[in-house]
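Colleague: After the sequence you'll find the predicted model.
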Amino acid sequence: MTTPSLTKGEQRQRDLVRAAAEILREEGPGAVSHRKVAARASASLSATTYYFTGLDDLLGQAASLNFNGWIERAARVAAELENREPPTSMDDAVEIVLKSCLPSDAPLENHYLQLTAAAEYPAVRKVYDDNRSALDDAIGTVLAWMGSRLSARLVLAVVDGAAVEALSEGRDIRETARALVRELFVSMGEFAAD
């Protein structure tokens, strides 16, 4: 089945949302402005007000695009693993968890800074809250494939907590998350320590 071609207006609107999503990921919701989005999308400033009811509408659509990307990342990991045997080593299990929980296409510092800033922006916060269960489901699929009894919410909370700890203490986010997920697995008897 082929997808119908987008009209010029639909493509322009997608370009604006994509530009806003990039700014949101890179600099946080406070950096998203009509002027900055228009410049990033090589569009006129009036386009940002024509296609969206306001900045909250644009922010909400940008947040939705980003969050859907996070869900798709975890779902891709689950799909890649479908025909493989579950991991037998702690290191493999931890790497699979990190791959499903952490973005690889953006600096992690920016990812977590924009997440913590989201609380101040109702349009962004609502999208994140409304879509959280879909992200948990995608990560839960990965954990179930691994044979883990842990909930996706707990694992993601450990990964996110590790990121905040690393940011506040000037350490590497991935390494801190790796160490804490290992500790979680050991403490819950999920995998024998390597």
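Modeller: Thanks, I have it.
Colleague: all contacts plus neighbour counts: C-alpha atoms, from now on.
Modeller: OK.
Colleague: Nearest the middle, which residue of the protein would you pick?
Modeller: Trp70 (3.6 Å; CA atoms, centre = their mean).
Colleague: Please name the residues that touch that one.
Modeller: When contacts are counted by CA atoms under 8 Å, 6 or more residues apart in numbering, Trp70 touches Cys101, Pro103, Leu135.
Colleague: Included below, for side-by-side comparison, is a second structure:
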Amino acid sequence: MPDLTTRGERRREQLVAAAADILAEEGFAGVSHRTVAGRAGVPLGSTTYYFESLEDLTRQALERMGERYLARARTLLTEFRARPAPDGFRPLARLVVDMLGWSDGAPGLPLFYESYVQAGRNPCYAAAVREWNAGLVRLLPPAFEHTGRGLGPEDARLLLALSDGLLVTALAEDTPDPADSAARALAAALPRLFPA
């Protein structure tokens, strides 16, 4: 790894940001030395100078994408908690689904879950997925607290897994609005899983 000057650090940052954008827009297949350098507007050799491999660059881009997901999820939680506590489980279920990356401006659902599959195939990506899942698990209890309900860490993990499963199923079945379908199913399941 080269010593990084301020200029070098900026270039490295440009490359990671560009790779994260490509990853979010096109998935793993879109990330190559050429596409990343082109998007960043830097010479092609920069990708091999600043990163050990394309895998290393992709891993760092995936970490960046996770940071973006978590920042967006924190914003959604802050907005949710700024409003009066809603009645029923539907608004809470919709928040959980939206926090998983499905809304205007967020990467598409298939690309989001492609990261899970790639992490299962390549352990170097698994830490990034674990990190953003852990971040989401930490954000779920405050959402429940706002509605006067408690949610422990294990239940938050269960809720995350259930929400992921509902979204993947809706996607696989070509449901017209996967987010709405998942939110409705989750709203129906929440009273059974977390009774008052």
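Modeller: Okay, I see it. Only a predicted model underlies this, so the values are computations on that prediction, with no experimental measurement involved.
Colleague: rewinding a little: checking the contacts of Trp70 of structure 1 against structure 2: which ones persist?
Modeller: Counting by both residues aligned by TM-score structural alignment, their matches' CA atoms under 8 Å, structure 2 reproduces these contacts from the contacts of Trp70 of structure 1: Cys101.
Colleague: max-length helix in structure 2?
Modeller: Longest helix in structure 2, counting residues (DSSP state H): helix 54-82.
Colleague: Quick check: which helices or strands does the very next helix or strand once past that helix pack against?
Modeller: Proceeding N to C from helix 54-82 of structure 2, the next assigned helix or strand is helix 90-99, under DSSP states H and E. For helix 90-99 of structure 2, the packing partners by 3 or more CA pairs under 8 Å, 6 or more residues apart in numbering; DSSP states H and E come out as helix 54-82, helix 123-146, helix 178-193.
Colleague: list the buried ones in the longest one?
Modeller: Spelled out, that is helix 54-82 of structure 2. 57-70, 72-74, 76-77, 80-81 (16 or more other CA atoms under 10 Å).
Colleague: Would you mind measuring from the residue nearest to the centre of structure 1 to His34 of structure 1?
Modeller: 25 Å (CA to CA, to the nearest Å).
Colleague: Ala179 of structure 1 too?
Modeller: For Ala179 of structure 1, the distance to His34 of structure 1 - CA to CA - is 41 Å.
Colleague: The two - which one has more neighbours?
Modeller: Taking neighbours as other CA atoms under 10 Å, Ala179 of structure 1 and His34 compare with His34 leading, 19 against 14.
Colleague: Nearest spatial neighbour of that one, chain-adjacent residues omitted?
Modeller: Nearest residue to His34 of structure 1, sequence neighbours excluded (CA to CA, 6 or more residues apart in numbering): Thr48, at 5.8 Å.
Colleague: Gly38 of structure 2 now?
Modeller: Leu44 is the one closest to Gly38 of structure 2 (CA to CA, 6+ apart), at 7.4 Å.
Colleague: for Phe67 of structure 1, same thing?
Modeller: Tyr128 is the one closest to Phe67 of structure 1 (CA to CA, 6+ apart), at 6.8 Å.
Colleague: Might one say that that neighbour is in contact with Asn66?
Modeller: No. Tyr128 of structure 1 is beyond contact range of Asn66, at 9.5 Å (criterion: CA atoms under 8 Å).
Colleague: Please identify which helix or strand holds the residue of structure 1 most remote from its centre.
Modeller: Most distant residue from the mean C-alpha position of structure 1: Ser46, 29.7 Å away (CA atoms, centre = their mean). Assigned by DSSP H and E, Ser46 of structure 1 belongs to helix 45-50.
Colleague: starting at the chain centroid, how far to that helix?
Modeller: Centroid displacement of helix 45-50 of structure 1 relative to its chain, using CA atoms, centre = their mean, to the nearest Å, is 27 Å.
Colleague: Could you do stretch 18-28 of structure 1 as well?
Modeller: 12 Å.
Colleague: show me what contacts Val168 of structure 2?
Modeller: Val168 of structure 2 touches Tyr113, counting by CA under 8 Å, 6+ apart.
Colleague: Now do it against Ser181 of structure 2, distance only.
Modeller: 11 Å.
Colleague: ditto for Ala188 of structure 2
Modeller: From Ala188 of structure 2 to Ser181 of structure 2 the distance is 11 Å (CA to CA).
Colleague: Those two: which is more packed in?
Modeller: Taking other CA under 10 Å, Ala188 of structure 2 and Ser181 do not tie; Ser181 has more neighbours (19 against 14).
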